[in-house]
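following is a predicted model, sequence given first.
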Amino acid sequence: MKKSNNTKRTKFIFVTGGVLSSLGKGLASAAIGALLESRGLTVTFQKLDPYINVDPGTMNPFQHGEVYVTDDGAETDLDMGHYERFTNAVMAQKNNYTSGRIYYSVISKERRGEYLGGTVQVIPHITDEIKQAVLQLDGSVDVAIIEIGGTVGDIEGLPFIEAIRQLRSDLGREYTLFVHLTLVPYIKTAGEVKTKPTQHSVRELRADGIQPDILVCRTEIPLEDSLKAKIGLFCNVPKDAVITAVDVDTIYELPLHLHKERLDSKILELLNIWTGQPNINSWEKLVHNIKNPQNEVTIAITGKYVDLTESYKSLHEALIHGGLANGTKVNLQYISAEDLESKNVASLLDGCDGILVPGGFGRRGVEGKIKAINFARKNNIPFFGICLGMQLAVIDFAREMLDLPKANSMEFDENTPDPVIYLIKEWFDYRTNQVQVRDEDSDLGGTLRLGAYPCVLNKESNAYKAYRQEEISERHRHRFEFNNDYRQQLEENGLIISGTSPDNNLVEIVEIIDHPWFVGCQFHPEFKSKPMQPHPLFREFISAALRHKTE
């Protein structure tokens, strides 16, 4: 396999998972990256997902969780969010590949005749494509952490496992490391920790040609040395390479725990990397602040995916970060938007210190969200609307303050007489420096405004007070836009346009005059929030909620 021509060589850590899904490979990978950064190394990540979808963009959040958007407009797996929150790495298209994307590339090459009429097979063509995806990171950083989605033994994951097996042969042991995350369950009735699932998982991995170098064992209780020795013996791994990943109170405690288990030291030893001691003071301070809040607020999140909070993963974390900036514990109260349609709104929202309406697609639960916005507006409760939440705030305002009772978005009513939110046909794309054209017949993905776009702020606004700068850049994922035909009317009746595109054509942020804190933004600020760098809007939203509680 052709290697990078860069003089700097990247070392690769491949993270696999066994026994069952949702063990936390993404968090483990992010924590490893955080520890390596704390030692002065540069890191990046890549997620290889076995599902056939080209990307998660059109997948139901109930099945896949949130879609995480990068600056360059990639719709990616939610683990990209963990990677960016825990480290300084910036994710992009090259950091997330699915089976669908790999196969699509291979099939396209075959159609173009690039294989010279040869028979296209999983080995070598699919595996080579996977290896090329991985090796494009070579030379970019000191260490690249590659997470293989799914569970070892899944039939759809076999090409990825085979590809990383070949990469060990191609690059050598000093440049590759296999970390296997597995489950060591605690059987409460027997009072015993069982190692058999781990043994079977490693046996499955070895049958595919990979001997793990390090085992990270997810468990409820710390593993005694005798159990580590037993696992090491049966899995052919040294005892000091058997790492306990015990359940922690907060995900941000994971790097500290894994450091205590000397995981970072073992990784550096096996990859033959020398560094100084890690500087983990910032993580220790962060965890201390999380566990010792000075105040407490309750935020209501009104959405339609509340039964699976992974659908709002970045949002959840950004609110926690906003609380950290204010020394405040944030209690999240998820409320079904459909319940708001049929039940008493005051009874569901009473007692909340702030109300947040997140993004989403489709008309289900929309009127319930509008009721929540109306309740926040009329009762002076701090409100934060994100993407669809901002659009619905405009609809609510137009219906009551402009006396347009049928005002709506064309997403929910194509024949509305007052489309205050509509599908814009042409707009200037600041990312490509081209005019984009779209209509109702375009592919779903083709009509989205995706990725980072600039926004100019009104200096007389809460948004400017939060950011403290005139121009910002934020990530978008939406299809419909604010209709400028209603802009003058809305402004004359008290709606503030506090952020627009540089050409003043696209409305990005709206606020309301004479309200303690009422802000709606077209973009998704949660994607740029980090625990040690809370996003300005979330910081100010929680600050407003805290003021509301104490008044």
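Cool, the structure landed.

from here on, just use CA atoms for contacts and neighbour counts.
Will do.

so what's H125 up against?
V106 (C-alpha atoms under 8 Å, 6 or more residues apart in numbering).

swap in 10 Å and give it another go.
102-103, 106-107, 115, 119, 131 (C-alpha atoms under 10 Å, 6 or more residues apart in numbering).

with D128 instead?
D128 touches 1, 102, 106, 122, 134, 159, 162-163, 166-167, counting by C-alpha under 10 Å, 6+ apart.

hmm, back to that, quick one: buried ones out of the contacts of H125?
102-103, 106-107, 131 (16 or more other C-alpha atoms under 10 Å).

take the one below as the second:
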Amino acid sequence: MARYIFVTGGVVSSLGKGLSSASLAYLLQSRGYKVRIRKLDPYLNVDPGTMSPFQHGEVFVTDDGAETDLDLGHYERFSGISAKKSDNITTGKIYNDVLKRERQGKYLGKTVQVIPHITNRIKEFIKNDANKEDFVICEIGGTVGDIESLPFLEAIRQYSNEVGKKNTLFIHLTLVPYMKASDEIKTKPTQHSVKELRSIGIQPDIIICRSERTIPLDQRKKISLFCNVSIEDVIETVDVKTIYEAPISFNKEKLDERVLKFFNIKSRKKVNLLPWKKITQLVLNTKKKVNIAIIGKYVELKDAYKSLDEALTHGGIANNLKVNLIRIESEFLKPSEIKTRLRDVSGILIPGGFGKRGTEGKIAAINYARTNKIPFFGICFGMQMAVIEFARNKLSIKNATSSEFGPSKASVVGLMSEWTKDGKLMKGTDKDLGGTMRLGSYEARLKKDTKISNIYKSQRINERHRHRYEVNINYREDFEKKGMIFSGFSPDHKLPETVELNDHPWFIGVQFHPEFKSRPLAPHPLFSSFIKAAKINSKK
């Protein structure tokens, strides 16, 4: 039977529950155990797919087509375990499921209530599809005290009683602030947060204290005393210089040892932290760097492109250099400013996105990259913008656009009407936005001896998608005559997957999202190649 670890947070959000869960997963894996990580989100959206990146950060996509919280990206990058639809659920999805059952008469006329019906559905999610794991780590979103989180906290309290307290461990992550005016570390917020948790019926077994400074022993003793945990189970996590230090930091604080001791089991293997130490040394100490411009609509919020930022860093790791990201808001990027704004960059990347806003700035930047032989990487929407720029300036289709932006007689990018998934015909729509896109992992066939097939060292790849618009294949012949090669297609040859220029050192567009599969310990080949090209360009 699996052992369950529930991770909650208090005082404020964004303390790092996801990173803590991911780090613990790696440490337990390294000790020889099989681990699964899950996220329970308290918001009423069915999933984050329709939420603005400004509200919730990026939408992470799994192989099986789930649009999930960005923390699942942390889980995958640190543990190497591919997440599934069954690893992320929201209040909206829970209520949606329960109300469907009620409409179908499955509650046999009973009054449907938060307890037991909502909490029972949460418990079903927690234990579903988790038969072979040694540990299941469940992160509860939000903070203790939020009204939205109450059903989840009640559910995990009940679950602990049902499967036995010896099979469940509660970790509470809290803020221990430093007050500069009085030069003191304050434990009172942690005490109140734990008091709130205990009032619900949950006694934390381990408390992880997030602080910008080392917590003195006396303060840790105070937390131990007032929060009813042993001093060894008060785990300190001081702000790290790079997130790749997190597994090292938690191991140093003996978090994994305390977890194993709680469950009364021994380590099967010795923890291997050497890969993380090498990466940390490189990221923190290398003096070599390359400037990469990310030009998009959501650059004000770093979490909006979290996986992309990480993948570029991984590309830097593969090339033994630091990637300096220059974030440029495309909506305010004027063609007259392009040369000045991009003068010192060695590579240009246009990420995924939706809608017309900011597109002209992106197109102007792509034109600059193409004509000045600067390495360019277009991802999803970025590939579509590259096709539009090429159509306007090389094919002389001056009104070339996407049907996403409105009716047009020159839509070189259009809404997909249908596509195939697992042998089934899928239909596209722009009416109901939630979950109606081409989502998840799809196979692509790459042309032999193209740049991209040489990068992958394969002609068959599987990558994750999240889009409902596609490059119009009817223009293919015109494009290829002018030098833009359609170098990758769906297996049925109906959907263009990749484009590249044959007269450019590195100009590639992909309809999929390779950033979702990049790992610090296994950088994605496209990002490694892109950063290598930028490195060469920076020396010119």
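Noted; the coordinates are in hand. Keep in mind the model is a prediction, meaning the values are calculated, not measured.

please state their TM-score.
Once superposed, chain against chain, the TM-score is 0.98 (TM-score structural alignment, normalised by the length of structure 2); 539 aligned residues with a C-alpha RMSD of 1.1 Å.

ok so, going back, looking at the contacts of D128 of structure 1, spot the one nearest Q489 of structure 1.
The closest of those to Q489 of structure 1 turns out to be I102 (C-alpha to C-alpha; 49.7 Å).

the aligned partner of that closest one in structure 2: which element?
Using TM-score structural alignment, the partner of I102 of structure 1 in structure 2 is I94. In the assignment (DSSP states H and E), I94 of structure 2 maps to helix 91-103.

for that helix, packing partners?
strand 35-41, helix 119-127 (3 or more C-alpha pairs under 10 Å, 6 or more residues apart in numbering; DSSP states H and E).

what range in structure 1 matches the first one?
Using TM-score structural alignment, strand 35-41 of structure 2 lines up with residues 43-49 of structure 1.

same check on stretch 301-311 of structure 2?
Going by TM-score structural alignment: stretch 301-311 of structure 2 matches residues 308-318.

what's the match for I248 of structure 2 in structure 1?
Using TM-score structural alignment, I248 of structure 2 pairs with L256 in structure 1.

contacting residues for that match?
L256 of structure 1 neighbours (C-alpha under 10 Å, 6+ apart): 31, 34-35, 262, 280-281, 283-284, 287.

circling back: measure how the helix holding I94 of structure 2 sits relative to strand 35-41, angle-wise.
Relative orientation of helix 91-103 of structure 2 and strand 35-41, computed by axes from the mean of the first three to the mean of the last three C-alpha atoms, to 10 degrees: 80 degrees.

give me the contact list for helix 91-103 of structure 2.
By C-alpha under 10 Å, 6+ apart, the residues outside helix 91-103 of structure 2 that reach it are 40-47, 90, 104-114, 117-122, 125, 148-149, 151-152.

look up the closest residue to T68 of structure 2, ignoring the ones flanking it.
The shortest distance from T68 of structure 2 to any non-neighbouring residue, by C-alpha to C-alpha, 6 or more residues apart in numbering, is to F60 (5.1 Å).

before we move on, what about Y305 of structure 2?
E58 (5.7 Å).

that neighbour: what secondary structure?
Look at E58 of structure 2: counting by DSSP: H, G, I helix; E, B strand; the rest coil, its state is coil.

what's around it, how many residues?
For E58 of structure 2, the count of nearby residues is 27 (other C-alpha atoms under 10 Å).

hmm, it is touching V299, no?
No. Using C-alpha atoms under 10 Å as the test, E58 of structure 2 is too far from V299 to be in contact (11.2 Å).

between the two, which contacts overlap?
Common neighbours of E58 of structure 2 and V299 (C-alpha under 10 Å, 6+ apart) are Y305.

who are the contact partners of the residue nearest the centre of structure 1?
With distances taken as C-alpha atoms, centre = their mean, G81 lies nearest the centre of structure 1, 3.0 Å away. Contacts for G81 of structure 1 (C-alpha under 10 Å, 6+ apart) come out as 26-27, 30, 66-70, 90-91, 313-314, 317, 526-530.

what ranges do the strands span in the stretch 151-300 of structure 2?
When assigned using DSSP state E, counting those that start in this stretch, the strands of the stretch 151-300 of structure 2 occupy the ranges 168-175, 178-179, 184-185, 206-211, 234-238, 289-296.

can you lay out those strands as a markdown table showing mean neighbour count and distance to S13 of structure 2?
Formatted as a markdown table, the strands of the stretch 151-300 of structure 2 follow (neighbours: other C-alpha atoms under 10 Å; distance: least, C-alpha to C-alpha, whole Å):
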| stretch | mean neighbour count | distance to S13 of structure 2 |
| --- | --- | --- |
| strand 168-175 | 24 | 9 |
| strand 178-179 | 14 | 17 |
| strand 184-185 | 16 | 19 |
| strand 206-211 | 24 | 12 |
| strand 234-238 | 21 | 16 |
| strand 289-296 | 22 | 26 |
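
can I get those strands in JSON lines with distance to S528 of structure 2?
JSON lines is the format used below for the strands of the stretch 151-300 of structure 2 (distance: least, C-alpha to C-alpha, whole Å):
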{"stretch": "strand 168-175", "distance to S528 of structure 2": "35"}
{"stretch": "strand 178-179", "distance to S528 of structure 2": "40"}
{"stretch": "strand 184-185", "distance to S528 of structure 2": "43"}
{"stretch": "strand 206-211", "distance to S528 of structure 2": "33"}
{"stretch": "strand 234-238", "distance to S528 of structure 2": "31"}
{"stretch": "strand 289-296", "distance to S528 of structure 2": "13"}
